[in-house]
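S.K.: Following is a predicted model, sequence given first.
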Amino acid sequence: MSELTANIAAAEEYIRKFWNEKPVAGIILGSGLGNLAADIEQPIAIPYSDIPHFPVSTVEGHSGQLILGYMQGKPVVAMAGRFHFYEGFSMQQVTFPVRVMKALGIHTLFISNAAGGMNSGFKVGDLMVIKDHINLQPEHPLRGKNDENLGPRFPDMSEPYTKTLILSAFEIAKANNIHLHSGVYVGVQGPTFETRAEYRYMHIIGGDAVGMSTVPEVIVAVHAGLKVFAMSVITDIGIREEENVITHEEVLAAAKDAEPKLTLIFRELIRQL
């Protein structure tokens, strides 16, 4: 048994002391998007600091609890607060919770994030379903010796985001008069927001939105054989040439305003599982 496998087993064993259900879905909630956890029924909240080998989030807008319970009658596990490479964690630490959720039994992972828009058709508060990504982060979560019990050495990333879930999301949005975009998410290290030249560069290479998370978790989810659905809330527009100073407080405020629409789509997708 590898050290990683042993650490996953220790975290799973601890969580099982509080909840012995087999969740169908895992949910990772991004900056300012933690209120979805309030929709979880019969919730059991476990602080990250109590779970063996879990890091502890240091970012405002991330509460730092694992929430276990039910959504639309389905058992789920949600991360209210995620981890980022820029906080000083290794990529293995950033993605460790995905491994634990897989061990608990999930088959589908839902991810939300706050992102900067680079598509001229986007405005603040829009929702973008991620159809693909470009990984510009400087480290890879699968670097090092591979544990074949967790996944293959060379996982196929040609379709990391599950098409059937994307199609269902657009059907749900249409039925509820919610406008959705789809696009390519660019994952960067952070913690600085991008320069205007960097925004232009990332748009030129095919990006529609940019953020400091999501890509590592998606890579590990695909490695683990999970289905993935991810959505960005566009919290600022970085492609503009005019004065456009971005603050974390503005990002949180924009995410909060868009959150009810994102929550509805996530909730309905989980109902359909």
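M.R.: It's in. Residues are numbered from 1 along each chain as shown.
S.K.: Every contact and neighbour count from this point should use C-alpha atoms.
M.R.: Noted.
S.K.: correct me, but residue 218 touches residue 229?
M.R.: No. Assessed by CA atoms under 8 Å, residue 218 is found out of contact with residue 229, at 9.0 Å.
S.K.: what residues are shared contacts of these two?
M.R.: Shared contacts of residue 218 and residue 229 (CA atoms under 8 Å, 6 or more residues apart in numbering): none.
S.K.: which residues of the protein fall in helices?
M.R.: 3-16, 91-104, 163-175, 196-204, 215-223, 248-272 (DSSP state H).
S.K.: Distance check, residue 216 against residue 243.
M.R.: Applying CA to CA, to the nearest Å, the value for residue 216 to residue 243 is 32 Å.
S.K.: ok, now residue 159?
M.R.: 37 Å.
S.K.: So those two - more neighbours on which side?
M.R.: Applying other CA atoms under 10 Å to residue 159 and residue 243 shows that residue 159 carries more neighbours, namely 12 against 7.
S.K.: Report the contact partners of the closest residue to that one other than its chain neighbours.
M.R.: Computed as CA to CA, 6 or more residues apart in numbering, the closest residue to residue 159 that is not its neighbour in sequence is residue 132, at 7.4 Å. By CA under 8 Å, 6+ apart, residue 132 lies in contact with 159-161, 183-185.
S.K.: ok, now how distant is residue 132 from residue 122?
M.R.: On the measure of CA to CA, residue 132 and residue 122 end up 17 Å apart.
S.K.: can you check residue 96 too?
M.R.: Taken as CA to CA, the span from residue 96 to residue 122 is 33 Å.
S.K.: quick one, which of the two is more surrounded?
M.R.: residue 96 (22 against 18).
S.K.: Would you enumerate the residues in contact with the more buried one?
M.R.: Contacts of residue 96 by CA under 8 Å, 6+ apart are 8, 54.
S.K.: What is the burial count for residue 272?
M.R.: Residues near residue 272, counting by other CA under 10 Å: 10.
S.K.: if we can go back for a sec, want to try CSV for the contacts of residue 132, with distance to residue 254 as columns?
M.R.: Output for those, formatted as CSV (distance: CA to CA, whole Å):
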residue, distance to residue 254
159, 29
160, 27
161, 25
183, 19
184, 20
185, 18
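S.K.: Return the member of these nearest to residue 30.
M.R.: The closest of those to residue 30 turns out to be residue 185 (CA to CA; 14.3 Å).
S.K.: Is that closest one in contact with residue 212, as I believe?
M.R.: No. Contact between residue 185 and residue 212 fails when scored by CA under 8 Å: they sit 10.1 Å apart.
S.K.: Okay, one more to line up with it:
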Amino acid sequence: MYQKLLESSTYIRRRIKSNPRIGIMLGTGLDKLIDKMEKKEEIDCSKIPNFPKVPPGKQVKLLFGSIKNVEICILHGRFPYYEGYSLKEVTYPVYVMKQLGIDSIFFINSCGGINNNLGIGTLFIVTDFVNLGGASCLIGPNDNRIGPRFVDMSEPYSKDYIQKAKQIAHRLRIVPQHGVFGWVPGPYYETAAEIRVFKAVGIDVVGMSVVPETIAANHLGMKVLSICCVTNMATGIHRTKHSNDWVVEVAEKASTNLSEWIRNIILEIDLK
């Protein structure tokens, strides 16, 4: 894998001028941060050696640019586990970002609300996770040049970044919630019985991404921040049927505030 990562990162470096400091993975409907980027450069992931194969009719891109003086890299589109990718493929872009010199990574996505104190459109800071999928991207041989065999998870999300995010949210008059994210493989929306179990063990929100990528980032020693938009209340809490179109619509409405919040975090976090 180490050789594959070198090939991927070498291909990218030869095609960009940017020297990114922060990596960002954006979820569905949360694209407005891209509009705030300057000096944009774009690479089609289907052309990068060793990247997962992009399905026909879909686009997955790496975007490079800056927010004022901070250079960033955004993965626009993903390789979801529920599409049949292995978890090593799902997390491969995280490993490539590390090879590009990125030590800080943000996961921005949509999720379903379980905690009754949450509402549709709530912005949510992830402070911990539960891996409900029972799988890990770290299973298999380990290369110590990439990361350690056994990975500490005492601080999966940077406490410094969480504190800074809260301070900036207060200044922007954004009122986020925070708590535990539960990862499920999907692609079905959870049953009411599953949600009751998740709620009983202290899970606040649930989603089909973020956790495998968080595990990979911690394997690499990266600092992680994850912010979600609650786009629907989970089965049994909200009585109507789930709709992916509704999820996208809510995410797009929240994207303006969320992108401004992320922009300010990018400019103010300590990258040393």
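M.R.: Noted; the coordinates are in hand. This one's a predicted model, so the numbers in the text were calculated from it and none came from an experiment.
S.K.: quick revisit: how about the helices of the first structure, which one is nearest residue 75 of the first structure?
M.R.: Closest approach to residue 75 of the first structure among those is made by helix 248-272 (9.6 Å; CA to CA).
S.K.: Trace residue 124 of the first structure over to the second structure, please.
M.R.: Using TM-score structural alignment as the criterion, residue 124 of the first structure maps onto residue 120 of the second structure.
S.K.: Kindly report the same for residue 148 of the first structure.
M.R.: By TM-score structural alignment, residue 148 of the first structure lines up with residue 144.
S.K.: contacting residues around the counterpart of residue 163 of the first structure in the second structure?
M.R.: Using TM-score structural alignment, the partner of residue 163 of the first structure in the second structure is residue 159. By CA under 8 Å, 6+ apart, the contact list for residue 159 of the second structure is empty.
S.K.: do residue 203 of the second structure as well
M.R.: Contacts of residue 203 of the second structure by CA under 8 Å, 6+ apart are 114-115, 129-130, 179-182.
S.K.: Map it across to the first structure for me.
M.R.: So, by TM-score structural alignment, residue 203 of the second structure is matched to residue 207.
S.K.: Quick check: closest non-adjacent residue to its match.
M.R.: Per CA to CA, 6+ apart, closest to residue 207 of the first structure is residue 184, 5.0 Å.
S.K.: What is the equivalent residue in the second structure for that neighbour?
M.R.: Using TM-score structural alignment, residue 184 of the first structure pairs with residue 180 in the second structure.
S.K.: what's the neighbour count on its match?
M.R.: With other CA under 10 Å as criterion, residue 180 of the second structure counts 18.
S.K.: same thing with residue 94 of the first structure?
M.R.: 24.
S.K.: follow-up on the earlier one: wait, the match of residue 184 of the first structure touches residue 205, no?
M.R.: Yes. If you go by CA under 8 Å, residue 180 of the second structure and residue 205 touch, sitting 6.5 Å apart.
S.K.: Now do the same for residue 231 of the first structure: its match in the second structure.
M.R.: Using TM-score structural alignment, residue 231 of the first structure pairs with residue 227 in the second structure.
S.K.: what sits against that match?
M.R.: Neighbours of residue 227 of the second structure in contact, by CA under 8 Å, 6+ apart: 106-109, 123-126.
S.K.: again, but for residue 112 of the second structure
M.R.: Residue 112 of the second structure touches 205-207, 230-234, counting by CA under 8 Å, 6+ apart.
S.K.: what does residue 227 of the first structure give?
M.R.: Applying CA under 8 Å, 6+ apart, the residues near residue 227 of the first structure are 107-109, 160-162, 221.
S.K.: Please repeat the previous calculation with a cut-off of 6 Å.
M.R.: Residue 227 of the first structure makes contact with 108, 162, according to CA atoms under 6 Å, 6 or more residues apart in numbering.
S.K.: what about the aligned partner of residue 244 of the second structure in the first structure, distance to residue 195 of the first structure?
M.R.: Matched to the first structure by TM-score structural alignment, residue 244 of the second structure sits across from residue 248. Counting by CA to CA, the gap between residue 248 of the first structure and residue 195 of the first structure amounts to 15 Å.
S.K.: Look at these two and report which has more neighbours.
M.R.: Shown here are residue 248 of the first structure and residue 195; by other CA under 10 Å, residue 248 has more neighbours (14 against 11).
S.K.: Can you give me the distance of that one to residue 254 of the first structure?
M.R.: Distance from residue 248 of the first structure to residue 254 of the first structure, by CA to CA: 10 Å.
S.K.: swap in residue 164 of the first structure?
M.R.: On the measure of CA to CA, residue 164 of the first structure and residue 254 of the first structure end up 28 Å apart.
S.K.: between these two, which one's more packed in?
M.R.: Higher neighbour count among residue 164 of the first structure and residue 254: residue 254, with 21 against 10, using other CA under 10 Å.
S.K.: Roughly how far does the more buried one sit from residue 31 of the first structure?
M.R.: From residue 254 of the first structure to residue 31 of the first structure the distance is 10 Å (CA to CA).
S.K.: Please apply the same query to residue 134 of the first structure.
M.R.: 20 Å.
S.K.: what does residue 161 of the first structure give?
M.R.: For residue 161 of the first structure, the distance to residue 31 of the first structure - CA to CA - is 21 Å.
S.K.: And for residue 191 of the first structure?
M.R.: Distance of residue 191 of the first structure to residue 31 of the first structure, computed by CA to CA: 13 Å.
S.K.: who has more neighbours, these two?
M.R.: Neighbours were counted for residue 191 of the first structure and for residue 31 using other CA under 10 Å; residue 31 has more, 24 against 12.
S.K.: Enumerate every residue touching the residue nearest in space to the middle of the second structure.
M.R.: Among the residues of the second structure, the one closest to the centroid is residue 107, at 2.3 Å (CA atoms, centre = their mean). Neighbouring residues of residue 107 of the second structure by CA under 6 Å, 6+ apart: 24-25, 226.
S.K.: if you set the cut-off to 10 Å instead, what comes out?
M.R.: By CA atoms under 10 Å, 6 or more residues apart in numbering, the contact set of residue 107 of the second structure is 23-27, 75, 126, 209-211, 213-214, 224-228.
S.K.: quick revisit: for residue 185 and residue 212 of the first structure, work out which one has more neighbours and name it.
M.R.: residue 185 (31 against 23).
S.K.: neighbours of residue 183 of the first structure, just the number please.
M.R.: 20.
S.K.: I meant residue 114 of the second structure, not that one.
M.R.: Considering only other CA under 10 Å, residue 114 of the second structure is surrounded by 27 other residues.
S.K.: who touches it in this structure?
M.R.: Counting by CA under 10 Å, 6+ apart, residue 114 of the second structure has contacts 181-182, 195-196, 198-199, 202-206, 230, 232-238.
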